[in-house]
Structures are given as C-alpha cells and as structure tokens.
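the sequence and its predicted three-dimensional model are supplied below.
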Amino acid sequence: MSNGVVSSNPDPISTDSLKVFIGYDPKEDLAYEVCNYSLSKRASIPIQVSAIKQGELRQKGVYWRERGKLESTEFSFSRFLTPYLADYKGWAMFVDCDFLYLDDIKKLADLVDDKYAVMCVQHDYTPKETTKMDGAVQTVYPRKNWSSMVLYNCGHPKNRVLTPEVVNKETGAFLHRFQWLDDDEIGEIPFVWNFLVGHNRVVDGDESTFPKAIHYTLGGPWFEQYKDCEFGDLWLSELDEYRKDSLKKAES
C-alpha cells in the first residue's frame, strides 16, 4: 500500500518521484507492511514501492543462487538486483524491511548527487552480539550495514555490473562491500537515515541526532523477544495505526 502517488516514469528523482524496493521475507511480513506504511504515509513526493520477493524472482528466472547458512533474510543478496529491477535508469532506493520511517523520504531524495554510483550511511559498526533476529547468526565484516539502505544511481555505468548473473554468483564480500565501485563513487548520507538500534545514540539537545529512519538491525518488536527493544514503542504505535487504516479501507 502507498499513500504516495505511484509513477511509472523511468527517471524517478528528476521528476520528483522515486522507486523504492523493500526487501521482503515471509517471517517478517509485518515488518515489511509497517516499513511500507511508515514510508508511504510521510512521502510528499510520488513514490513507487515494490517488494523484493525471492520466490517471484526465482519464478522469473532472475535469481537462482542457493541460500547460504549465513543469510539471515531472503533478500541478503537479491537486494543487489535493484539497478536491474529499475531497468538501469534514474535513481532508486533499496531498504531492508526492518526500518521505521519517521520523516519525509523527499528529504533523503534531495541529497542525491549524480557524481556517485551509490549513496548510503557509512556505518563503522562491529556488533557485539553473536545472534540477531530469531536466532540468525550475526556476521561481522567491513562496511557492515552499508547495504541495508542504499540510494542507487541506476544509470551509472558502474552499476551495469549488477546483472542477474553477477548477483547470483559473486561473493558476499564483493556485493556487501560494494567492490564493483571505487571508494570515491560511494556517497555518504547522514546516519539518522539508517539509525541502528543499539549502536547509534540520540544526543540530548541535538535534534540532528534524532532518527529519521530507525533500523531494528538486531530484531524488532514483530519478534517476541524484541518487543521491548529501544524505539519499540514507536514501531508498535505505527503497527496499530497501519491496522486501523487498513480496516477503514477494507470497510469503505
């Protein structure tokens, strides 16, 4: 669902619209719905939201790699098909489903710079936990969580490397560390657009540190063991609003 206007224009941001691809995993269906709802209802620009569903990609013959033991979600690698799914045109965003948006996505879209191939929050993040979500193994690697929310300049020549063949065969290191790019082709976004629960902190009196998009990277309130996590109350409030809004639409 989307409160934003859906646009089919292939060059999104240049016409004040944006293609958004959200990673989908059946075990986090509610997380996906709330992420979509929170993003869409606050959007003041036209957006086109699509779920990246592994099953559908397999049926279309564009995703066929076997799932590895360390893949905590179904979109661990399929996320890198974003430029391909956007037909290598314009700008598009990929985001994990375990996000809660608290601000207008237009403010993020306004940050794009065509000189970059991708733009993301460049976390310096080494988790202390050995597990996340519902028992998934917590892996540690350079540039961890950079790929969890990415603005792709889909028309950039370097991103044409991300074909289905490459996404299906390349290593996690190559993909998650953006090794198809030079460092100066990776633009930086303020951390508040990928605010890691348990890692980033709000500084009292400093509004610039308050999250615009909360990332429940260790697990969110849709899992019983994380129902009392930091900022969990905001997610549960959004879930309640989403359900009420869905009920109203179903009854109308």
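Nice, thanks for sending it over.

from here on, just use CA atoms for contacts and neighbour counts.
OK.

chain neighbours aside, what residue packs nearest to Asp184?
Ranked by Cα to Cα, 6 or more residues apart in numbering and with sequence neighbours excluded, the top spatial neighbour of Asp184 is Tyr116, at 7.6 Å.

Ser147 and Gln122 touch, don't they?
No. Taking contacts as Cα atoms under 8 Å, Ser147 lies outside contact range of Gln122: 9.2 Å.

between those two, which has more neighbouring residues?
Taking Ser147 and Gln122 together and counting by other Cα atoms under 10 Å, Ser147 has the greater number of neighbours (24 against 18).

how many neighbouring residues does the nearest residue in space to that one that is not next to it in sequence have?
Taking Cα to Cα, 6+ apart, and ignoring the residues beside it in sequence, Ser147 has His176 as its nearest neighbour in space, at 5.8 Å. Using other Cα under 10 Å, His176 has 20 other residues around it.

work out which residue lies at the spatial centre of this protein.
Centre of the chain computed as the mean C-alpha position; nearest residue by Cα atoms, centre = their mean is Val95, 0.8 Å away.

ok, that one touching Trp146?
No. Under the criterion of Cα under 8 Å, Val95 lies out of contact with Trp146, with a separation of 10.5 Å.

how far does the biggest helix by length in the chain sit from the chain's center?
Secondary structure of the chain read by DSSP state H shows that its longest helix is helix 232-251. Taking the mean of its C-alpha atoms, helix 232-251 sits 21 Å from the chain's own mean (Cα atoms, centre = their mean, to the nearest Å).

contact partners of it?
Helix 232-251 is contacted from outside by Val34, Tyr37, Ser38, Leu100, Gly220, Pro221, Tyr226, using Cα atoms under 8 Å, 6 or more residues apart in numbering.

hold the first one in mind and look at this next one:
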Amino acid sequence: MNQETVRVFVGADRSQALAVPVLAHSIRRHTAAHVEVIPMLDLPVPQPRDPRNRQRTGFSFSRFCIPALAGYQGKAIYLDADMLVFGDILELWHLPMGDARVLVQKEVKFNDQTTQKPGAPPKRMIQSAVMVLDCARLDWSIEKIVADMDAGLYNYEQLVYEMCILGTPDIGTVVPFEWNSLEHHDAATRLLHYTDMYTQPWAFSGHPLGHFWLEEVRQMLTDGSLAMADLAKEVELGFFRPSLLRDIRYRHKLPCMLHRALDACNRITDAASGFVAHKAVYQAKRERERLIAQHGERHH
C-alpha cells in the first residue's frame, strides 16, 4: 500500500539554514509517516516598491509561494525554521479542512478575562507560522500578490497578519495552540516556536527553553545526521554564535546551578568575537527604515 507523503515547506533565511535539518530531525523522530521537508531558503520573490511593505525577514513571503512550488496539487504544511516538533506531524496533516483552503492557529481561550495563556499572542491576528494548505484550491502567485500590494490593494500587515487575499470562509482557525507554542513548553506542547529571533538558541546563550534545541542537535551528532564541522562552519560564517560549540559539548554535563555562569561566559565569548545575531536581518531592517524615511520625505 502506498504511503502518503507529508510535505512540509520550511521558511528560512541563510542564517537559519542549518536550523532546518534540526527541525526536520525532530519531525521525523516523532512520526512513522513519510515526510518530505522542503527548505525555502531566501526565495527570489519580487520586492514591493513601497519599503513599508517589504519582507521583515528573508522568508516573510515564502509561505505564499507554496501552492506554486507544490504544483497546485495536494496538501502541504508550512513551518518556520525556528521550531522544534514534539508530536506526530500527522496530527496536523489530518486536521479536517472542511470548506477552508488554509488552516491556521485557532483563537487561544483564557480561563478568565485577565489571565493569558503563556506564549499566546497579546491580540488576535492570523498566526501563519504554522499552516496547512490545500494547494489544489489556492491559485496564489507571489508575482500577482506583490503587484496587488504595489497597486495599493493592501499592505504588508493586511497580507501577513490578516491574510486578506482570502475570504473569511477560506481560513479555518483550527490549529491547536499546542502546535504553535510561542516561547512556551509544557507536557502538552507539540511544537515549540522560538519566536524571538535574537534569543534563539543558536544565536543567544541562556534561552530558558534552549536546552531542547541543543539536545536535538546532540542526538543528530550521535546518529550521524549532523557533524560538529557543520556547526563550526556556521560559526565561521557568522550565522551561529561561537559559544554554541561549547554548549553542545558541555552544558548537559554541568549541574543546573552552573548554567547561569556558563551563559555569562558564553556571552563574553560571543561579544568578543563580534558576533551579531541575525546580522543580515538587522542590516535589512535598518535599510528599510532608511528607505521609509526617504519615502516619507518625498511625500511631504
């Protein structure tokens, strides 16, 4: 009997390229399904004319390329690279689509009016970092999407946070919070999302949930799916912090009471090396801010 292939498209920029196989390893370790993981690394998408509408990362618009990349056939899952999976990906794959064409995270319910679930977004927006897409029913073209943005039909926020290119019935808000746990982990967590780019475990020493990512890497080193030379190369290129190699080797051997001292030592090492987390994204942000200021001056 032919086994269905679960297609997972992962958005990433060059600084997170090696995070993709770590995510893929965590997915495959928790499922018996045949999983195809497709990295979308800095896809060549058109640049909106208005700098305010430009991508916030190298992959902000990648999710809208998935139907075309999938040949407008079958289903697909979208994930960001800065994630780890702790549950069977088939749970996501088999969520009922109903009449929807895209499934996103459902509204997070609180026990009362003042208590917010840890890691939940402070206000409702489309959480599109985890999506299930019916590619056969999505005619998205990134060229047309950007052209419509240039024509003033919508802006970046409306596209990414409201997914305005779909009607309300097309969006199913059914993905459980446990499948996009933002900076949060408990016994029910199925997917941990390191949403703060500047404190991700490969970029910052001391993330309270960073040990999960470090342990996944250690398992890859043990089973041979990753080599220390691969990590060292990312450090050499400035994408991973230099202290990561020390963390991989020694953190799990130290008592917890010494972890804070290790973090302090690691940060000194990283600062002395001149390491800047997500340097390219930071530089792009500064350039976008400069262009926005110029754009505003021209319209005064």
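It's in. Here the structure is a predicted model, which is why all the values come from computation and not from measurement.

need the TM-score from the superposition.
A TM-score of 0.71 describes the superposed chains when it is computed by TM-score structural alignment, normalised by the length of structure 1; 203 aligned residues with a Cα RMSD of 2.9 Å.

what does the residue nearest to the centre of structure 1 correspond to in structure 2?
Residue correspondence to structure 2 (TM-score structural alignment): Val95 of structure 1 is matched to Leu79.

is its match located within a strand, as I assumed?
Yes. Under the criterion used here (DSSP: H, G, I helix; E, B strand; the rest coil), Leu79 of structure 2 sits inside a strand.

what sits against it?
Going by Cα under 8 Å, 6+ apart, Leu79 of structure 2 touches Val8, Phe9, Val10, Gly11, Ala129, Val130, Met131.

hmm, try it at 6 Å
If you count contacts by Cα atoms under 6 Å, 6 or more residues apart in numbering, Leu79 of structure 2 has them with Val10, Ala129, Val130.

what separation do you get for it and Cys65 of structure 2?
13 Å (Cα to Cα, to the nearest Å).

got it, and Gln3 of structure 2?
The spacing between Gln3 of structure 2 and Cys65 of structure 2, counted by Cα to Cα, is 26 Å.

for Met83 of structure 2, same thing?
Using Cα to Cα, we find Met83 of structure 2 at a distance of 20 Å from Cys65 of structure 2.

and those two? Which one has more around it.
In this comparison of Met83 of structure 2 against Cys65, neighbours counted by other Cα under 10 Å, the higher total goes to Met83 at 27 against 19.

excluding its backbone neighbours, what's nearest the more buried one?
Counting by Cα to Cα, 6+ apart, the nearest residue to Met83 of structure 2 once its immediate chain neighbours are dropped is His193, at 4.5 Å.

just Ser181 of structure 2 next, same as before
Leu192 is the one closest to Ser181 of structure 2 (Cα to Cα, 6+ apart), at 5.0 Å.

can you find the partner of the one you found in structure 1?
Leu192 of structure 2 maps onto Ile214 in structure 1, by TM-score structural alignment.

and for Arg56 of structure 2, the neighbour number?
Going by other Cα under 10 Å, the residues that sit close to Arg56 of structure 2 add up to 15.

and if you look at Cys135 of structure 2?
In terms of burial, Cys135 of structure 2 registers 22 neighbours under the definition other Cα under 10 Å.

can you check Asp245 of structure 1 too?
Neighbouring residues of Asp245 of structure 1 were enumerated by other Cα under 10 Å; the total is 12.

where in structure 1 does the helix ranked longest in structure 2 align, residue-wise?
In terms of residue count, the longest helix belonging to structure 2 (DSSP H) is helix 279-298. In the comparison with structure 1, helix 279-298 of structure 2 aligns to no range at all (TM-score structural alignment).

what are the buried residues along that helix?
Along helix 279-298 of structure 2, these residues count as buried under the neighbour rule (16 or more other Cα atoms under 10 Å): Ala280, Val281, Ala284, Lys285, Arg288, Ile292.

now do it: distance to the chain's middle.
Here the centre of mass of C-alpha atoms in helix 279-298 of structure 2, compared against the chain's by Cα atoms, centre = their mean, lies 23 Å away.

now stretch 50-63 of structure 1
The offset between the C-alpha centroid of stretch 50-63 of structure 1 and the centroid of the whole chain comes to 17 Å, using Cα atoms, centre = their mean.

same question for stretch 137-155 of structure 2.
Taking Cα atoms, centre = their mean, the mean C-alpha location of stretch 137-155 of structure 2 is offset from the chain mean by 22 Å.

which parts of that stretch are buried?
For stretch 137-155 of structure 2, the buried set under the neighbour-count rule, 16+ other Cα under 10 Å, comprises Arg137, Leu138, Trp140, Ile142, Ile145, Val146, Ala147, Met149, Asp150, Tyr154, Asn155.

what's the answer for stretch 91-104 of structure 2, then?
In stretch 91-104 of structure 2, the ones that count as buried by 16+ other Cα under 10 Å are Leu92, Trp93, Met97, Ala100, Arg101, Val102, Leu103, Val104.

quick one: the residue nearest to the residue nearest to the centre of structure 1 when sequence neighbours are not counted and Met119 of structure 1, what's the gap?
Using Cα to Cα, 6+ apart and skipping residues adjacent in sequence, the residue nearest Val95 of structure 1 is Met149, 4.3 Å away. In this structure, Met149 of structure 1 lies at 9 Å from Met119 of structure 1, with Cα to Cα as the measure.

just Ala136 of structure 1 next, same as before
In this structure, Ala136 of structure 1 and Met119 of structure 1 are separated by 27 Å, where distance is defined by Cα to Cα.

wasn't Asp148 of structure 2 part of a helix?
Yes. Secondary structure of Asp148 of structure 2 (three-state DSSP): part of a helix.

gap between it and Arg56 of structure 2?
Using Cα to Cα, Asp148 of structure 2 is found at 18 Å from Arg56 of structure 2.

likewise for Lys144 of structure 2?
Distance of Lys144 of structure 2 to Arg56 of structure 2, computed by Cα to Cα: 19 Å.

what of Asp196 of structure 2?
Distance of Asp196 of structure 2 to Arg56 of structure 2, given as Cα to Cα: 13 Å.

on that earlier part again, which of the three states applies to the residue nearest to Ser181 of structure 2?
At Leu192 of structure 2, secondary structure determined by three-state DSSP is strand.

please consider this matter closed, and thank you.
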